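> predicted model follows, preceded by the sequence.
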Amino acid sequence: MGVLSGFRVIELAGMGPCPMAGMLLADMGAEVICVDRGVNADPMYAKDMSRRGKKSVVLDLKSDRGRELFLKLVSTADVLIEGFRPGVMEKLGIGPEPCFEINPELIYGRMTGWGQDGPLAKNAGHDINYIALTGALHAIGPKGEKPVLPLNLVGDFGGGSMFLVMGILGALLETGRSGKGQVVDAAMVDGVANLMWMCHSFNAVGLWNLAERGTNLLDGAAFFYDTYETSDGKYLALGSIEPQFFSQFVERMGLDKTVFNGSAQNDPSQWPSLKQELAEAFRQKTRDDWCALLEDSDACVSPVLSASEAPHHPHNSARDSYLPIDGYLQPAPAPRFSRTPSSVLHGRRQPGADTRSILTAMGIRGDDIDQLEADGTVACARAPETA
């Protein structure tokens, strides 16, 4: 039984941040019901891990009867999450007001890029746009070169999904005391701005240059915090910041201690030349040779693994950090709980796989469900897929 066992979450089908948020809530034990629009023909959908652990009901939210069924479902829920542009849910007649009328304790989670208000609120956008507007994209990349895209991890998932989940959990705690629901406005620009807190803190005391990337402690400028190519064309990640870790790295590498010392580590003017020396040293052995020498220590050196290599690293294997679900390896639920562990209840379900059972639990008779299906208000998949 996960920490959210007994809570019901309604998720409006979408892309990216909302589905991940729903996945995390399902992993923690919540009953997550995804309201789908119909059959998804996208080939990626067949292996969409964000669908794991969720039930599926297909409703036509553009029909009066479909909205009526949706609001009846919302009346049984603790949380609703949606990722549409501002005003879309209101236009459909299922915005916060009608939902709160039937369920005053509902947590109404809204996931957008720009937020529910502001000059850009109704504009289209993607991860790249949100991290651009918050200074995060500008900060990533080598000095004098163009910004480097950090996949869509920072905006969509770091600034989006994680802040939506945090907001929902916080609101659930408050509702437990007040008995009142509320709207959680989770905007990726707000989340990413918070992710940049350390850079702003360092800048405030003169230890970070916000205007120029590739010149700071953690952005690849420092020789002791960067990646290095090995003789087999692979890479190592080095992060020996603290003096005691740096000294162990120097010792294990067999480097000249008169050159690689604390004074040099704290002198940015020496970083470029020492980086060249380190690059040449690392090119003398393979990645695995260096790992055998350095990884089992406090030198803070790790292999740069591909996503296909990562599940098979001894540490990840020992912790069962990846699980076989739906015929391929997926990251295991996180974080871990000592008494109420998270788990993946089942793999992806077909759209509408749970429509009939959910409507039946709402008190709708079988022949009425048949009629709703016949007129297109709902869709029912006959054979739910399980892991």
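On my side now, so go ahead.

> CA only for contacts and neighbour counts going forward, please
Noted.

> the helices in the stretch 251-387 of the chain, which residues?
262-265, 271-282, 287-294, 314-318, 355-361, 366-374 (DSSP state H, counting those that start in this stretch).

> so for residue 141, which of these sits nearest?
Ranking those by distance to residue 141, with C-alpha to C-alpha as the measure, places helix 271-282 first at 15.6 Å.

> now what about that closest one, what contacts it?
Helix 271-282 is contacted from outside by 221-224, 228-231, 260, 264-265, 290, using C-alpha atoms under 8 Å, 6 or more residues apart in numbering.

> now residue 207. Nearest residue, chain neighbours left out?
residue 216 (7.8 Å; C-alpha to C-alpha, 6 or more residues apart in numbering).

> what about that neighbour, which helix or strand?
Using DSSP states H and E, residue 216 maps to neither a helix nor a strand.

> just give the number of residues close to it.
20 (other C-alpha atoms under 10 Å).

> ok, now residue 256?
The burial count for residue 256: 10, using other C-alpha under 10 Å.

> relative to residue 264, how far out is the residue of the chain most remote from its centre?
What lies farthest from the middle of the chain is residue 258; by C-alpha atoms, centre = their mean that is 44.0 Å. According to C-alpha to C-alpha, to the nearest Å, residue 258 and residue 264 sit 9 Å apart.

> how about residue 25?
47 Å.

> then residue 6?
57 Å.

> where does the residue nearest the centre of the chain sit: helix, strand or coil?
For the chain, residue 157 is the residue whose C-alpha lies nearest the centre (C-alpha atoms, centre = their mean; 3.2 Å). Following DSSP: H, G, I helix; E, B strand; the rest coil, we place residue 157 in the helix state.

> that one and residue 225, how far apart?
With C-alpha to C-alpha as the criterion, residue 157 and residue 225 are 25 Å apart.

> adding another structure so you can compare the two:
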Amino acid sequence: MTESVESGDQHSFTGPLSGLRVIEVGSIGPGPFCAMLLSDLGADVIRLDRASGAGLVGPNADFRTELLHRGRRSVAVDLKNPAGPEVVLSLVDRADVLIEGFRPGVTERLGIGPEVCAQRNPSLIYGRMTGFGQDGPLAQAVGHDINYVALSGALSMIGRKGEPPTPPLSLVGDFGGGGMILALGILGALYERQRSGLGQVIDASMVEGAALLATAFFGFSQTGTWNRERGTNIVDSGAPYYDAYETADGKWLSVGAMEPHFYADLVSLLEIGAQLPDQNDQSEWPAMKKVFADAVRTRTRDQWISAAEGLTPCIAPILEFDEAPHHPHNRARGSFVTVDGLVQPGPAPRFSRTAATVDRRPPIPGEHTAQALASWGLSSTDVDGWLASGALGRSERESPS
């Protein structure tokens, strides 16, 4: 079973970033993912949502189930209200990090750009998340994950032979090349700040982050070890011993037996050795794939896993989202947690002394406006004034302080 917790208003802040204060200017995709990573590791993250009209982009319409927002408190701010920027700058006075995901120049126009923030707090790390970067011909262009991964060169390599490039969910641009790279940049800047005492601006571009993830393949493509045609290489579904195959029960089995000794065990498991030419004879790969597919289809997915015990064929079941949390390995490690009834991946990586945790569900916009600001030392007089002016908003179900 997954670890189950009921979230409360008191965050444990047990992780290695305990004591770090982060402002997240509400955005979508990579910015929230970066803030989630920092929050999972113990940072106190206040998310600034719109005081009115806050919405989600994508299939989810309920803030309480938007898992990228887990672990933090929400303050509702109207940045177009004359007093709105002062709310943010008052938090900047007390913050270590600010994360924003607007197009270049927007926070400057709103009065919360990096120069203004640095004047208020010279040690602030200012993280900027965009698709194309803060400058360059496309800096102001609009786009989404697929566009950034396309421009990076990575998307051209993903897909099966004879088929169009395949969008890899939003994993390569938004999350791996975006939010995770920004989090890495923030941690790097925090380390440098220990020497200089100064903050700096992090310019994280999803185009550049996606390209960085594909570094090895840029190398392969220039040394004659990577075919330009998709689906004809070892790890892009070209090799018969590195692919996904349907099983007898309509489920799927992953196969990744690249090394000769693992390949030998795979061939033995499937009982197809007599039918196969040399492992790396690429001219024979299409025919070999049919042999592999026909063999795998003779048993169910779980039967293959059982049959492989004691061998090293590098196979694993391709689990559905609702299966993965219940796999014995994932259960043994507590890889998934359940918070307020929502099953979700737990924090990663693991720390030997300062365990990372998730103990607060995603907030409703404005759910913690007064109590979050008070916990950062803002006066009740200022908060009441901003509420009266409309610079701040609050949810009807704001948690008590």
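Yes, it's here. Just so it is clear, the structure is predicted and the values come from calculations on it, not from any experiment.

> who has more neighbours out of residue 25 and residue 264 of structure 1?
The residue with more neighbours, out of residue 25 of structure 1 and residue 264 and counting by other C-alpha under 10 Å, is residue 25; that gives 27 against 15.

> so who does that one touch?
4, 32, 165.

> ok, and the most crowded of these?
Most surrounded of these: other C-alpha under 10 Å gives residue 32, at 26 neighbours.

> what do we get in structure 2 for that one?
Aligning on TM-score structural alignment places residue 32 of structure 1 opposite residue 45 in structure 2.

> any idea which helix or strand carries its match?
Assigned by DSSP H and E, residue 45 of structure 2 falls in strand 44-50.

> buried set for that strand?
44-50 (16 or more other C-alpha atoms under 10 Å).

> ditto for stretch 101-118 of structure 1
Neighbour-count burial for stretch 101-118 of structure 1 [16+ other C-alpha under 10 Å]: 103-116.

> equivalent analysis for stretch 63-81 of structure 2, please.
63-79, 81.

> whereabouts in structure 1 does it align?
Aligning stretch 63-81 of structure 2 against structure 1 (TM-score structural alignment) gives residues 45-63.

> one more: stretch 237-249 of structure 2?
The aligned range for stretch 237-249 of structure 2 is 220-232, by TM-score structural alignment.

> what do you get for stretch 299-308 of structure 2?
Counting by TM-score structural alignment, stretch 299-308 of structure 2 sits on residues 285-294 of structure 1.

> for the top helix by length along structure 1, packing partners?
Using DSSP state H to define each element, structure 1 has its longest helix at helix 162-178. Applying 3 or more C-alpha pairs under 8 Å, 6 or more residues apart in numbering; DSSP states H and E, one finds that helix 162-178 of structure 1 contacts helix 17-27, strand 107-112, strand 182-187.

> mean shift between the first one and structure 2?
Overlaying structure 2 shows helix 17-27 of structure 1 at a mean distance of 0.5 Å from the equivalent residues (mean C-alpha distance after the TM-score superposition for structure 1).

> ditto for the last one
Using mean C-alpha distance after the TM-score superposition for structure 1, strand 182-187 of structure 1 ends up 0.5 Å from its aligned counterpart in structure 2, as a mean over the superposed pairs.

> same question for the second one.
Once superposed with structure 2, the aligned residues differ from strand 107-112 of structure 1 by a mean of 0.4 Å; criterion: mean C-alpha distance after the TM-score superposition for structure 1.

> can you check which part of structure 2 that strand sits on?
So strand 107-112 of structure 1 sits over residues 125-130 in structure 2, by TM-score structural alignment.

> so which residues make contact with the matching stretch?
Contacts of stretch 125-130 of structure 2 (C-alpha under 8 Å, 6+ apart): 30-31, 96-104, 114, 178-179, 182, 186, 189-190, 199-206.

> and it, how far from the chain's centre?
16 Å (C-alpha atoms, centre = their mean, to the nearest Å).

> how about stretch 208-227 of structure 2: buried residues?
Quick answer for stretch 208-227 of structure 2 (16+ other C-alpha under 10 Å): 208-214, 217-218, 226.

> again with stretch 167-186 of structure 2
Under 16+ other C-alpha under 10 Å, the buried positions of stretch 167-186 of structure 2 are 167, 170-183, 185-186.

> repeat for stretch 13-33 of structure 1
For stretch 13-33 of structure 1, by 16+ other C-alpha under 10 Å, it's 13, 17-33.

> also stretch 248-258 of structure 1?
248-250, 253, 255.

> let me know the closest of these to residue 365 of structure 1.
The closest of the buried residues of stretch 248-258 of structure 1, once distances to residue 365 of structure 1 are taken by C-alpha to C-alpha, is residue 249, at 69.4 Å.

> what's the closest one aligned with over in structure 2?
In structure 2, residue 249 of structure 1 lands on residue 266 (TM-score structural alignment).

> what's near enough to touch that match?
Per C-alpha under 8 Å, 6+ apart, neighbours of residue 266 of structure 2: 257, 312-314.

> look at residue 255 of structure 2 and give its secondary structure.
strand.
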